[in-house]
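> quick one, structure for this:
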Amino acid sequence: MFTGLVEGIGKIKDIRRIQDYMRLSVTPQIDVTDCQTGDSISLDGVCLTITEVANGSFSMDVSGETLSRTTLGQLRQGDSVNFERALRLTDRLGGHVVLGHVDGIGKIRKKERQQNTWLLRIGVNKELSRYIIEKGSIAVDGISLTVNACEKDFFEINIIPHTGMETTLLKKRVGDQVNIETDLIGKYIEKFISSESSIRKDKKTSGSDFETLLRNEFGQ
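Modelled structure (predicted):
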């Protein structure tokens, strides 16, 4: 689990294709000597497992499924990525709960300077937009952000100078793709409501079947 508060930017040191998966090696800007094999880490919003730590870099294996559902398959040697180590129970939850399970890919449609901030408009499909609400939380390439506006096929966010300097987001151009993880709460609420509705429907159907049986058996 993560907070969406990016710890730093890493550089892709090496990429190796191995059968149906890819091995990434990343050199971060900060000291990661406390990272160990088996630790979870968020890379551009994707939760991965560290397989090796050596010489100031760490490596991870990315499955074919993850490559098909995220932007990691587009990475090239020398590219910059956001990274965040997994949340510890003693840490503050400064952003919002981010699992690192990317829901889909968005595309930057607009990038506009607004005095000291930048406005980004990101296009998404209807499946994603149903979970995006104005003033709600969203993770874009692993960055916890607030939705300023949203429509059926896009949402808008503002990037403050600090976020712009500490992440890769302002290096993106119009047309670039980003990983999107919507707020966990909305998905759970939808699942709960859907399950409750299904249970009530089943109970109603069962009750009707029982009444029909009584009428047929006893002529009521």
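> use CA for all of it now, contacts and neighbours both
Noted.
> count the neighbours of residue 218 for me.
Neighbourhood size, residue 218 [other C-alpha atoms under 10 Å]: 7.
> now do the same contact list for residue 108.
120, 121, 122, 123, 173, 174, 175, 176, 177, 178 (C-alpha atoms under 8 Å, 6 or more residues apart in numbering).
> so which of these are in strands?
The members of the contacts of residue 108 that map onto strands under DSSP state E are 120, 121, 122, 123, 177, 178.
> wait, isn't residue 86 in contact with residue 1?
Yes - using C-alpha atoms under 8 Å, residue 86 makes contact with residue 1 at a distance of 5.6 Å.
> related to what we said a few turns ago, can you say which of the ones in strands among the contacts of residue 108 are buried?
Neighbour counting by 16 or more other C-alpha atoms under 10 Å classes 120, 121, 122, 123, 177, 178 among these as buried.
> quick check: the gap between the first one and residue 173.
Right, residue 120. Distance, residue 120 to residue 173, using C-alpha to C-alpha, to the nearest Å: 10 Å.
> got any residues that touch both of those two?
Shared contacts of residue 120 and residue 173 (C-alpha under 8 Å, 6+ apart): 108, 111.
> state the helix or strand in which the residue nearest the centre of the chain lies.
Residue closest to the mean C-alpha point of the chain, counted by C-alpha atoms, centre = their mean, is residue 181 at 2.8 Å. Assigned by DSSP states H and E, residue 181 belongs to strand 177-182.
> how far does the strand or helix carrying residue 49 sit from its chain's centre?
Using DSSP H and E, the element containing residue 49 is strand 46-54. On the basis of C-alpha atoms, centre = their mean, to the nearest Å, strand 46-54 sits 17 Å off its chain's mean C-alpha point.
> here is the second sequence; please produce its structure so I can put it next to the first one:
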Amino acid sequence: MFTGIVEELGEITAVEDSGDTARLRVRGPVVTGDAKHGDSIAVNGVCLTVVEVDGDEFTVDVVHETLERTSLAKVEVGRGVNLERAMAANGRFGGHVMQGHVDGTGVFLHRDADDLTHFAFPPQLGRYIVEKGSIAIDGVSLTVASVSPEELTVALIPTTLSLTTLGRTEPGDVVNLEVDVLAKYVEKQTADRASSLAVDNGGGKEDG
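Next up, the predicted model:
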């Protein structure tokens, strides 16, 4: 599990493209401090498994499914990435519950005169995004300031702008989005309950 509190701004140092998969080498002195083979590290909000650690760099494999669904398909050498290790059981919980499972990609639009940052998101994610609710953008835990059918805004403090990739994002850049997993569970439970009631009510009807 992750919380969306970015530990450091890392850098992609190598990309090996194998067609359906890719191998990334990432520099991150903080997250490699105690990292080992098999550990989970979120890279721009994507939970990836450490293959090897070499000094202050670690290597991860990115499968086809992840390349298809996230911005990592277009990552390049020299690109900054947000890094967070999986939360320890006794760690401080500072953001919100995150799995590192990206739900879709959005697009950075602009920052307005009120210092709100605007992002477009896929319509199918709209039902999970609510004003004052939580969302992860490139692995950063944020609070939704406002939302319309296909656009949301967040207020980014100077620290977030300086210590994460969000301060370097340009209009048109693709970002990874993870909605609040609690909203998805509530939706499923509600749908299952509604389906069950429909079956029960249908079974109790009599013809005529």
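> quick one: TM-score?
The TM-score (TM-score structural alignment, normalised by the length of structure 2) is 0.95; 208 aligned residues with a C-alpha RMSD of 1.5 Å.
> before we move on, the earlier item: do I have it right that the residue nearest to the centre of structure 1 meets residue 100?
Yes - contact between residue 181 of structure 1 and residue 100 holds when scored by C-alpha under 8 Å: they sit 7.4 Å apart.
> what touches both of these two?
With C-alpha under 8 Å, 6+ apart as the test, residue 181 of structure 1 and residue 100 both reach 45, 142.
> would you map the helices across structure 2?
64-69, 158-163, 181-203 (DSSP state H).
> can you put those in a markdown table and add distance to residue 44 of structure 2 and mean neighbour count?
Shown next, in a markdown table, are the helices of structure 2 (distance: least, C-alpha to C-alpha, whole Å; neighbours: other C-alpha atoms under 10 Å):
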| stretch | distance to residue 44 of structure 2 | mean neighbour count |
| --- | --- | --- |
| helix 64-69 | 12 | 14 |
| helix 158-163 | 13 | 12 |
| helix 181-203 | 17 | 12 |
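> wait, which of these is closest to residue 137 of structure 2?
Evaluated over these, closeness to residue 137 of structure 2 peaks at helix 158-163, with 11.6 Å, by C-alpha to C-alpha.
> give me the mean distance between the closest one and structure 1.
Compared with structure 1 after the fit, helix 158-163 of structure 2 shows a mean deviation of 1.0 Å (mean C-alpha distance after the TM-score superposition for structure 1).
> quick one: that helix aligns where in structure 1?
The aligned range for helix 158-163 of structure 2 in structure 1 is 161-166, by TM-score structural alignment.
> dump the contacts of residue 108 of structure 1 into CSV; add distance to residue 202 of structure 1 as well.
Listed next are these as CSV, based on distance: C-alpha to C-alpha, whole Å:
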residue, distance to residue 202 of structure 1
120, 45
121, 43
122, 40
123, 38
173, 50
174, 48
175, 47
176, 46
177, 42
178, 41
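> right, and residue 164 of structure 1 touches residue 158 too?
No - taking contacts as C-alpha under 8 Å, residue 164 of structure 1 lies outside contact range of residue 158: 10.0 Å.
> residue 137 of structure 2 maps to what in structure 1?
Per TM-score structural alignment, residue 137 of structure 2 is aligned with residue 140.
> what number of residues lie near its match?
With other C-alpha under 10 Å as criterion, residue 140 of structure 1 counts 22.
> now swap in the one 4 residues further on and tell me
Around residue 144 of structure 1 there are 24 other residues, counting by other C-alpha under 10 Å.
> which residues does it contact?
3, 4, 5, 95, 96, 98, 137, 138.
> what of residue 85 of structure 1?
2, 7, 40, 41, 42.
> swap in residue 207 of structure 1?
With C-alpha under 8 Å, 6+ apart, residue 207 of structure 1 has no contacts at all.
> repeat for the one 10 residues further on
Contact analysis of residue 217 of structure 1 by C-alpha under 8 Å, 6+ apart lists nothing.
> using the three-state scheme, assign it.
Put simply, residue 217 of structure 1 is helix when judged by DSSP: H, G, I helix; E, B strand; the rest coil.
> that one and residue 210 of structure 1, how far apart?
11 Å.
> cool, and residue 137 of structure 1?
As judged by C-alpha to C-alpha, residue 137 of structure 1 and residue 210 of structure 1 stand 47 Å apart.
> out of those two, which sits in the busier spot?
Counted by other C-alpha under 10 Å, residue 137 of structure 1 and residue 210 do not tie: residue 137 has more neighbours, with 23 against 10.
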